[in-house]
Each structure stands twice: as structure tokens, then as C-alpha cells.
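**Q** Quick check, what structure comes out for this input:
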Amino acid sequence: MCGIAGILDVNGSAPPIEAVLHEMNQIQFHRGPDEGSIFIDEKIGLAHRRLSIIDISTGQQPLINDQRTAAIIFNGEVYNYRSLREELIELGFTFHTHSDTEVILQAYCAWGEKSVERLRGMFAFAIWDFEKQTLFIARDRLGIKPLYYAMLENGQLIWGSELKVLEKHPELRRDMDKLAVEDYFAFGYIPEPRTIYSQVKKLEPGYTLTIRVGDKAPQLRQYWQASFADTLNQSEESIQEELIHRLKEAVDLRLIAEVPLGAFLSGGVDSSAIVAMMAEIQKDRAVNTCSIGFDVKNFNETEFAELVVDRYKTDHQVEVVSANDFDLIDKLSALYDEPYADSSAIPTYRVCELARKRVTVCLSGDGGDEVFAGYRRHKWHMLEDRVRSMVPKGIRQPVFNFLGDYYPKLDWAPKFLRAKSTFQALQRDALAAYLHTMSFVPDARRQKLFSDAFKQELGGYHALEVFKRHANDFDGDDALSLIQFLDMKTYLPGDILTKVDRASMAHSLEVRVPLIDHEFLQWSNKIPSKYKLEGANGKAIFKRSLESRLPHDVLYRDKMGFGVPLGNWFRGPLKDKLRQRVLHGKMIDSGIFDGNELKSMVEGHINGTQNNDQMLWALMMFESFLQRTQ
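**A** Model prediction:
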């Protein structure tokens, strides 16, 4: 696991400057504290920071082949590199290292750009082809590893593993992408390919970028897409059996390392499943596990983690942290570079900090909710979809529109009385309803939140366009699979994987995610939806397949999540800071927000008549970004 950076002089007028490349590389020192190197040729500059995991003695980068026809910088792990290496040796290629990096480079020399389709793992890499004067960049299929790039006005293409890498280039413009602001307050993050800066893009998961010296712009190609077109036609029992076999294989592939290795164990189904598979595979030694506990019972899952620890006799480490762990706010802003509003980044940062005390590689259960339909919003969306299908559109829209407008917003009331959001969802079509369900700041509230001038700058753009674009690529035929697909294209890379990458790399920790191994995921997508979500029971077949391996209380307890008590923070220890940072200074000066609505959101939450915890966190993190960059 590493950090990469580079500069390409595309039009021959701005060769790379070593000092600039060095600064770009050093700002990501945390991603690879073991080694750092730079290679500069006439038109290309390649930089790499290394966290040594495999082939510690000879895996240095940038790596150039013997013929000096190609060079590579690489971030990630390719788990099938040994079998590819044997295949390449049979084709006549020779190797000087035992690293997956050299395998990727030689695979490119053998099979060209199609080589990326042979790789199984998590990766972002750049290959410079000296002969063709061409740069080839690729990102893994699900977006586990990040890649940012920008085409500068001086004719340089720059790229790196984090946005802060590109910020170190003096020619980068930092004008804000207004559409990204709308996306951010809708989703809580900025979905690919946008970033907060107009000039910078994220390379989307499953895409490659190619640019030849003299080209005016890079060429983007999609080499992989999650598919729901096929359905398994076999018994549930045989599906369960194959599920465990395939999951164990995905876990086993990720146990390759020359450094200490362990697993996160939250006490939830997904992380517990990974630990169970690890324990069955490595019978000769205990699995290293770690958990974070909180000093508030409603946020503490350690008792469930202990059930798994007891069953598999893991070498467990647990630390209890304060639920009022809000000192990380500004550190998180710097860590994520652009606005990012998932507050579970705080405990994620802490559990990575804990894990790094004993291991360098950790396996995680991330992705299980996307693959097996485990989010509460999946259940609610399908219930709403059933109602929508029973009520004709001509009746549904006016009736639920009326109820959505006039039913009071009872944030303070018991959950069964809070029907306003449901009525608002029922008046929409499926895509708009799902966005409404998962929005940080719902559509109607965003209309009030943004100033009239800013809404004019948006030019009618709406975050729903993100879903519409991806829905056009969906090849399945049922409503549940569609929202799983949307999660895989947006929430998984934009929120979950971004959170884990930045939090783990801040501590120089590599995290591997077996549940979104692309072969396991693609097979899992073929499982009929009826086996994934059964009434209110999400991940149904996944849980049943694990019944002989995990305690019942772990499998079938209510989903807790990895949250923090935002509502209490903003009514208690953070209320003065909230007022100071959201209602004054750069937030008002930005021209983006309506000051009266900001005050209504803040004061309504503090006095208890509204529950705006997520929205206020999104505003706090946006203000932190403005403070850091403006």
C-alpha cells in the first residue's frame, strides 16, 4: 500500500520540475513511510511513497523494466500476481523481484492496456510507455484505491493518490465546482468523477485513462461494470454452500503478507464473517483482532465482538474511547481534503490507530451491506416501492404530495409518528425517492439552504443526475438490485471506501476488503433478490450461510452502525462552536448559503424542535474545508 504522484508534459512546453514533484510526493508521506523515490525523464515525472507489505527487500518504485521501454508506479495489492507471474515466465519474461508491481509492468508489456482486466485486487497505477510516449493509468473495479488527476493550463497532466498531492502543484486552479457543492450536501460526499475543484477529477472505478504526448485530452475507457443481468438457478442450500466457499477463497487470497496481519472486529455480521473465515484458514495461529468501544452503551458493540473472540479464541485488543471524541473535526477535514460528512470517520480513524499498534495489514468487512442488501434504507425503499406500485401515479403524486407538504415534521416524536419523510418519498419515482431517503440535506431543505444567487449558478442542476447517469448502465430487472447497483457506484466508493482509505493510510495501515473482491461480488450479484432481503431481514442468505459459524446474537441483532452522538454534541459541548463556525465568517462570506436558513437549522436543533444532526455535521465539515483552503 502506497502513495503515487506524477507529472506528464503533454504538449512539450512544461517539463516536470523535480522540486514540485518532490513536494507532491512528500505531502503523502503517511501513505508510505518506509521509502520514497522519484524518477524524472524528459517529459515524465513519477513519484512513489512505499508502505512495504510484499517483497520488502526488492519491491522499490518507480520500477523500470530491463529494456527501458516502460516504467510503473503502483498503489495497492494484486492478489493473483503469482499465477500471472508464472504465465508471463512461460511467455519468456524474466523477473528481478518477487513483487506484484513487476508483474503488473510485465503484464502491460505482454498484453497492453487489456492487462488490467487480468488483475484481481485493489489498485491504482500509472505506466509510462517510453516507446509510445503514452501514459496509462488504471483504477480498480470497485474504487478501493483512489486516483485524482487534472489537466493544467500549462499542458501538464498531474495525478496522485490524494487531492492534497495535486494541491501542491503551483499551477493548479482551486476554483470551486458549484455542482460538486450540490452533490456534497445531497450525498454527504462528492461522487466520482467530480471533486470540489473544477479542474480536478477522480478516475472512476473500473476505468482507465490513456494520454499520448501531443494529445489535447486524456481518453477514458471503462473496462469493468458490475452486472445484475444473470440470476442463479439453484437451491438456496447450494447457494449458501458456494457462498462460503467463495468467501473463504476471497479471504485466503488476502492473507498474503510479509508483515503482521489482523482484522477489524466490530461485532457486526460482516466483520465477524471475515474473522470466522480467517480462523478456519489459519488454524495454526490465532487471528489478531481489534475493536473500538465507546463509553456510551447505545454506541458500544464490544459485547458482540467478544462473542466472536470467545468462539474463535482470537488475539483480541479493545480500547474504549469517549463518545465525545470531537477533537478530530479539523484533523478530519485535512485528512479528507474535500468536504466529507460521514461522522463515522471518527471511530474509523480510532480503530485504524488501534490496529496499527500491532499490525500493518487489516482485513475489513466493508461492502457486505452493498453486496447483500443490508442497509435499513433498502428495507424502507422496497416497502415504499410496493406502495408506489399499488397506487396509480395520477393519484399517488397529488395525495402524497399533499401529505408530504402538510404533515408536520415531528423530529422530537416517536419514530412511528415521523411519517413526513415517507410521504415525501412516496410522491417521487424510485430514483428520486432513494436519493431522498439517503440524502444528508433533503431536496426541499437544500432549496432553502442555498442562496438565490448560488441556485442561479447551479443552473437547474440537481444531484439526482448522479443516480440517473448510473441507472442508465443498470442491466438488471428488479428494484432491489437497482439500488444495490447505485450504492456500488456511489456510496461504496464515495463514502465507505474513501473513509477507510484515508483513515487507514493516516496511520500507514493497509486495509483489505474481501467482500468486494470483484469475482465474489459478481457471483453474489446473481443471487436472487428474494434471498437477500426477506421482509425486514436484510442479508438474509448471508446470515443463514453463517449460522453454523457465528452466534445467533451476532447474526440477528438489530443493526447498530458505527456512529457518534452528533445530536447530543450539537445541543451540548459543541453548540457554541457550532454557532460560531456555521453562522459567521467564511460560511456567510462564501455566498453559497442563506443566512436565515442556517440560523433556523442551528437554533432549531439546539432548542430541540428539530433534529438536524447530519445536516449540521455536513455544514461543520464544509466550514472546515473553507477554513483550510480559502
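**Q** For the rest of this, base every contact and every neighbour count on C-alpha atoms.
**A** OK.
**Q** Just give me the neighbour total for E171.
**A** 12 (other Cα atoms under 10 Å).
**Q** got the contact list for the closest residue to it other than its chain neighbours?
**A** Nearest non-adjacent residue to E171, counting by Cα to Cα, 6 or more residues apart in numbering: L152, 6.8 Å away. For L152, the contact set (Cα atoms under 8 Å, 6 or more residues apart in numbering) comprises I158, E171, L172, Q199.
**Q** Skipping its backbone neighbours, what lies nearest the residue nearest in space to the middle of the chain in space?
**A** For the chain, the residue sitting closest to the mean C-alpha position, by Cα atoms, centre = their mean, is L497 at 2.3 Å. Once flanking residues are discounted, L497 sits nearest to I144: 5.6 Å by Cα to Cα, 6+ apart.
**Q** Endpoint to endpoint, stretch 313-328 covers what distance?
**A** End-to-end distance for stretch 313-328: 33 Å, by Cα to Cα, to the nearest Å.
**Q** one more, for comparison:
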Amino acid sequence: MCGIAGIVDLKGRRDIDTALLAAMNQVQFHRGPDEGGTFVEPGVGLAHRRLSIIDLSSGQQPLFNEDHSVVVVFNGEIYNFPALTEELKAAGHVFRTHCDTEVIVHAWEQWGADCVKRFRGMFAFALWDKRRETLFLGRDRLGKKPLFYAHLPDGQLLFGSELKILLQHPGLPREIDPQAVEEYFAFGYVPDPKTIFRHVRKLPPAHTLELRRGEAPSAPRAYWDIPFAELPPMSEAQAAEELLARLREATRIRLVSEVPLGAFLSGGVDSSAVVAMMAGLSSEPVKTCSIAFNDPAFDEAAFAQQVADRFHTEHRVETVDPDDFSLLDTLAGLYDEPYADSSALPTYRVCQLARRQVTVALSGDGGDENLAGYRRYKWHSYEEKLRAALPLGLRRPLFGFLGKVYPKADWAPRVFRAKTTFEAMARDTVEGYFHGVSVMSDRLRTPLYSAAFRRELQGYHALEVMREHASRSPTDHPLSLIQYLDMKTYLPGDILTKVDRASMAHSLEVRVPLLDHELVEWISGLSPDLKLRGGEGKYLFKKALEPVLPHDILYRPKMGFAVPLAAWFRGPLRERLRTAVLGPTMADSGIFDMNYVASLVEQHQSGRRDHSAALWSLLMFDGFLRNTMGDRGTRLANAAA
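**A** Reported below is the predicted structural model:
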């Protein structure tokens, strides 16, 4: 795993500031502490930090083709590179190394922009073709590896693995994007392709960007999508057998490494399944790690130990204080833009623990999106049955009225907390799902902004993110559609972003078998009834794993990777919260109605409401303003006022 950076002049061949390029590369040192390299010619500067995993002796980057006319910097792993190497050698290409990076330059020569369609793995890369004077950027299908880029007013293009790399350039405009702010407070992250800055973009998953010097910039181009194409008929037993066979194969190709390799083991279904596959493929004990909590409400260590014992893994556990909030400021520097998933805290810790034992770790991420494991899928399916019974023209006024008058009872048992359900029932499928997953609902978010900032938004609503993806969805099945939406938004924007930044902060590579694109394609074609049946998510997956994993691992209630935010904000973080979200940095930004923010704090700390998710998102936004924007924060944000 690595980090990439670059400056390319798309108007001419002006000299590259080598000191600036070096600074851009140095700020991502954590992504690749083993080696660093640069390539500079008139108008082009590429930089790379290397975390050595494969071909330790000769895989240095930037890496060239035979005549040095094509050069690449690459972050990721291409698991099918041995087969591609042989195919390209047969076509006449000459290889100098035994690493997957070299496949990219020859694949570009052979297949051009379609080269990405041949790669199986996780990747973000930038390739410069001198003869064509073309810059080619590519990102993997699911968005496991990040890639940021920006067109500068003077015609230069910047790119990098993290936003902080681009922020080293003094010519990069730092203007906050109002639409990105709206999306952040809805989703808890800024979805692709936006970033928090108006002039910086993320290359979306499964997209490439081809830019030729002297020509007008082109738009990113999609090269793949999740098909949701129905599979040929098969029995449930046949489907279960093939699912495990495909997972085993996706795991096998991710075990190639010249450095220590292991796995995260939470004790949940997905990580346990991956460890089970690894154990069956390895002659040595699998190295596993997990974190434990003193608070049983958050602790899954006993389940992880049960799986470790079953497969005789070399297991390591570290207890983390559930009241460990010492990383709050670290997170702001880690993610560069606002990011409000509080499970980033324990994820950081488990990556820290894993790195003491291994350099590569396999994870179970992706199972919930692929196989309908989230509880919200079950609730959404119930709501869809109700929606189907009444037309929207009747539901919207009826349930809209009930949603307004029904009290918000966060303190009550779930059966009496119907306000959110009523609100969801007044909406169509996409709007209802958006409402259900929002960190701050419309009811909370609309009054959050100042009048001046609402004018900047010009009526923009974060729902448009999901509307746009839904318009391109290959499926309209209610369950498959929301899985598709999650795999376009939540998976790359939240889950994979969290894992990339937390792991790379510790120079740890994470591989994700359940997000192998061939496996994802196949699973998408399964009948929705094999994913969610009778309220049981991952139905087929669990059935397939019954001979492999204990029943209480497969069928116990899902816990998640949570921290006690509600208690923190009423206890040890009470004053810190008030100081931050009610302080001058937030007030001077011009974005917020500070009286309303104060009411959210007061309602939560008095115990009348649970606004913990909203308050965490505000706390993280304050961290962004202070840590990333610095003294620019007030000036730039006030441009909206």
C-alpha cells in the first residue's frame, strides 16, 4: 500500500516546483514509510511513498515501461497481475520487475483506457504518457483506494491519495462548497465526487479521468457498475456452496505477501467468515487481532475468542477504554475534511494493534452492503410494504401530519418511537431511505443553517445525491435498490474512507475479500430473498456458514463498532462539546444558526433528547475548521455570509 501525489501542467511545460512536490510527498509519509520516489520533467511531477508488500527489492516507483515513455505512480494491489503479466509478455511486452505495478504501464500500452477493466484488485493510480501527452487517472470499482484531484486556475492539475497532499499547494483555492456542507450534515461524510472544497474533487469509484495537454478538461468516465443481473436458476444449497467457493477464492488471491499478514477478528459474521477461509487456506496459524471494551454493551471480545479458538489462530486482544476520547483532535487531521462516523475511534485503535503484529490485514468489510446485513434493510422492507398499500398522494398528507404532531420520544421503548416512521412513510422509496440513514434529518438540519448560508445553498438538498444514483440504478427492487445506493454512497464515503485513513495512519494495508468485484457481481445477482428473509439479513451467507461457524456467532444480535457518544456529551465531554460547537470558530464561520445549535446542546445535555449523532457531526466540523482550515476558516466560510 502506498501514497501518490503529482503536479501536471496541462497547458504547457512549465517547470515543476520540486520543493513543493517533495512537501506534497512528505505529508503522506505515513502511507509509505519504506521508500519514496519522484519523477520530474518539464510540466510533469509525480511522487510516491511506498509501503513494501510484494517484490520488496525492485518494486520502486515511479515505474516506467521499456523506453520510459510511460510512467506510473500506484496505490493498491492488483491480484491478478501474474496472469496479466503472462498475457502481456505473450503480446511482446518486456518486464523488468515481479511486481503488480509494472502491469499497469504495459496494460495501458496494450489496451489504453480499457486497461482498468482487466484489473482485479484495489487501486488508485496516475499514469503519464509522454508521447500522447496524456495524464490518465484510475480508481478501483468499489472505491477502496482514494484519489483526490483539482484543476488550478493556471492550468495545472494536482492529485493525491489524501486531501492534505493537495492542500500543500499555495495556489489551491480553499473555498468551502456549501453543497458539500449540506451533504455532510445529512450523511456524516461528503459523498463522491465532492469534497468539502468547491475546487477539489474525488475521482468516483469505477471511474477514470483522461486529460490531454492542450485540450479542454474532460469529465470522469465510468467503466463498471454493479450489475444486479439475475443469475441462472440454482437451488439454495447450490447457491450456498458457490458463495463459499467464491469467497474462498477471493480470500486466496489476497494472501500473497512478502511481509507478515493477518486479519481483523471482531467476532461478527463477516470477519469470522474471512478468518475461517484463511485458516482453510494456510498451513500456518492465522494471525488475528481484536479489541475489547470494559463495558459489556460494546464488547465482542468473547465471540472473537471463540472463533480464534475454533481455528487455532494466533490471537491478540487489547482492551480499550470505551471512554477513550483522546483521539478527537487526531481524527480531524486524519480525515482532512469533516467526517462524523464515531466508529473511526475504535477502528484507529484496532489498526494500531494490528500493525504491531502484521503489515497486511484482511477485513470483513462489505458483507452488510453485499448481503443485506444492516438492520435498516429490514425496517426499510417493512416500510416498503406499507408504502405499497397506499399511494403516495394519500400517504404524504396523512403520515406527514402524524409525523409533525407525534412527539419525539427518544427516551421511550422503540415501539412508541413512531415519529421517524411516520416521517418516512410520507416519502417515496428513495426519500424514505435517505430520511432513515441521515445523521441529521430534514427536521433537524433545515434550522441548523444561518439565513445567509441557506441563500448560498439556493435550495440544494442532499437527497439529490441519492436521487442521482437511483436514476442510474440497474434494479428497481426495493431491497436491491437501497443496497445499490449504499454501495455508491455509504460504502466508499464512510466505511472504506474510515478504513483507509485509519489503517494508513499506521502504515497498514487492509484487503477486503467480500468486496472482490467478481464476488460482488455474483452476489448482486442472487435473489433478494436469499439476502433478507423473514427479517434475517445475510440469510444465505449464514446458512452456508452453519457447518463452519458456531450458531451464536451467526445468529446473535448485531452489535456494531460503537462508542458511547450520548453519555460522553452528558458527562466527560460535556464542557468540551459546549466550548467547541458554541465557540467562536463555529460562530464566525457564518454557516450556523448558533441559537439553534445551543438548543441542540441544551436538549441533549438535559436528557430530553438524544442528539448525540448530530452533536458529534458538529464537533467534527469544528475540528475540521480548526485543524484543516486554520486561520483561513473564518475568512473563507464567511464568503458565504
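**Q** picking that back up, my guess is the residue nearest to the centre of the first structure meets M122, correct?
**A** No. At 11.2 Å, L497 of the first structure and M122 do not qualify as touching, with contact defined as Cα atoms under 8 Å.
**Q** So for the two, which residues contact both of them?
**A** G143, I144, K145.
**Q** Relative to E236 of the first structure, how far out is the residue nearest to L497 of the first structure?
**A** For I144 of the first structure, the distance to E236 of the first structure - Cα to Cα - is 30 Å.
**Q** between these two, which one's more packed in?
**A** Taking neighbours as other Cα under 10 Å, I144 of the first structure and E236 compare with I144 leading, 26 against 16.
**Q** Who are the contact partners of that one?
**A** Counting by Cα under 8 Å, 6+ apart, I144 of the first structure has contacts M122, F123, P493, L497, T498, D501.
**Q** Confirm for me that the second one is in contact with L147.
**A** Going back to what we said before, that points to F123 of the first structure. No. F123 of the first structure lies out of contact with L147 (Cα under 8 Å); the separation is 9.4 Å.
**Q** overlap in contacts of those two?
**A** Joint contacts of F123 of the first structure and L147 (Cα under 8 Å, 6+ apart) are R139.
**Q** So which of those two has more stuff around it?
**A** Per other Cα under 10 Å, whichever of F123 of the first structure and L147 has more neighbours is L147, with 28 against 25.
**Q** that older thread, any idea how far F159 of the second structure is from the aligned partner of the residue nearest to E171 of the first structure in the second structure?
**A** Under the alignment (TM-score structural alignment), L152 of the first structure pairs with L152 in the second structure. Distance, L152 of the second structure to F159 of the second structure, using Cα to Cα: 11 Å.
**Q** now do D552 of the second structure
**A** On the measure of Cα to Cα, D552 of the second structure and F159 of the second structure end up 47 Å apart.
**Q** picking up where we left off before, wait, which of the contacts of I144 of the first structure is closest to S529 of the first structure?
**A** Nearest to S529 of the first structure, judged by Cα to Cα, of the contacts of I144 of the first structure is P493 at 22.3 Å.
**Q** Apart from its neighbours in sequence, what residue is nearest the closest one?
**A** G143 (5.3 Å).
**Q** same question, K313 of the first structure
**A** In this structure, K313 of the first structure finds its nearest non-sequential neighbour in A286, 6.6 Å apart by Cα to Cα, 6+ apart.
**Q** how about the helices in the stretch 151-300 of the first structure?
**A** 163-167, 178-187, 236-253, 269-281 (DSSP state H, counting those that start in this stretch).
**Q** can I get those helices in TSV with distance to A453 of the first structure?
**A** Below are the helices of the stretch 151-300 of the first structure laid out as TSV (distance: least, Cα to Cα, whole Å):
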stretch	distance to A453 of the first structure
helix 163-167	28
helix 178-187	12
helix 236-253	51
helix 269-281	45
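**Q** can you tell which of those helices is closest to N472 of the first structure?
**A** Nearest to N472 of the first structure among the helices of the stretch 151-300 of the first structure is helix 178-187 (18.7 Å), distances taken as Cα to Cα.
**Q** Mean deviation, the closest one versus the second structure?
**A** For helix 178-187 of the first structure, the mean deviation from the second structure after alignment is 0.2 Å (mean Cα distance after the TM-score superposition for the first structure).
**Q** contact partners of that helix?
**A** Residues from elsewhere that reach helix 178-187 of the first structure (Cα under 8 Å, 6+ apart): 189-191, 194-196, 339-340, 435, 438-443, 446, 457-458, 461-463, 615, 618.
**Q** Also stretch 209-229 of the first structure?
**A** By Cα under 8 Å, 6+ apart, stretch 209-229 of the first structure touches 9-12, 117, 132-138, 141, 151, 203, 206-208, 474-477, 481, 485, 522, 525-526.
**Q** With stretch 39-52 of the first structure instead?
**A** 1-10, 12, 15-16, 18, 21-22, 25-26, 28-29, 31-38, 59-62, 73-74, 128, 508.
**Q** buried stuff in the helix or strand L598 of the first structure falls within?
**A** Using DSSP states H and E, L598 of the first structure falls within helix 595-606. By 16 or more other Cα atoms under 10 Å, the buried positions in helix 595-606 of the first structure come out as G595, E597, L598, M601, V602, E603, H605, I606.
**Q** same question, stretch 368-386 of the second structure
**A** So stretch 368-386 of the second structure, judged by 16+ other Cα under 10 Å, has buried residues 368-374, 377-378, 380-381, 383-384.
**Q** Same question for stretch 550-558 of the first structure.
**A** L550, P551, V554, L555, Y556.
**Q** Distance to V269 of the first structure added to the residues you listed, as TSV?
**A** As requested, those are arranged in TSV below (distance: Cα to Cα, whole Å):
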residue	distance to V269 of the first structure
L550	8
P551	10
V554	6
L555	6
Y556	8
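**Q** Nearest to Y349 of the first structure, out of the residues you listed: which one, please.
**A** Nearest to Y349 of the first structure among those is V554, at 23.7 Å by Cα to Cα.
**Q** With the second structure overlaid, how far apart is the strand or helix carrying the closest one on average?
**A** Using DSSP H and E, V554 of the first structure sits within helix 552-556. Superposing on the second structure places helix 552-556 of the first structure at an average distance of 0.4 Å from its equivalents, by mean Cα distance after the TM-score superposition for the first structure.
**Q** hmm, back to that, narrow the contacts of stretch 209-229 of the first structure to those that are buried.
**A** 9-11, 133-138, 141, 151, 203, 206-208, 474-476, 481, 485, 522, 525-526.
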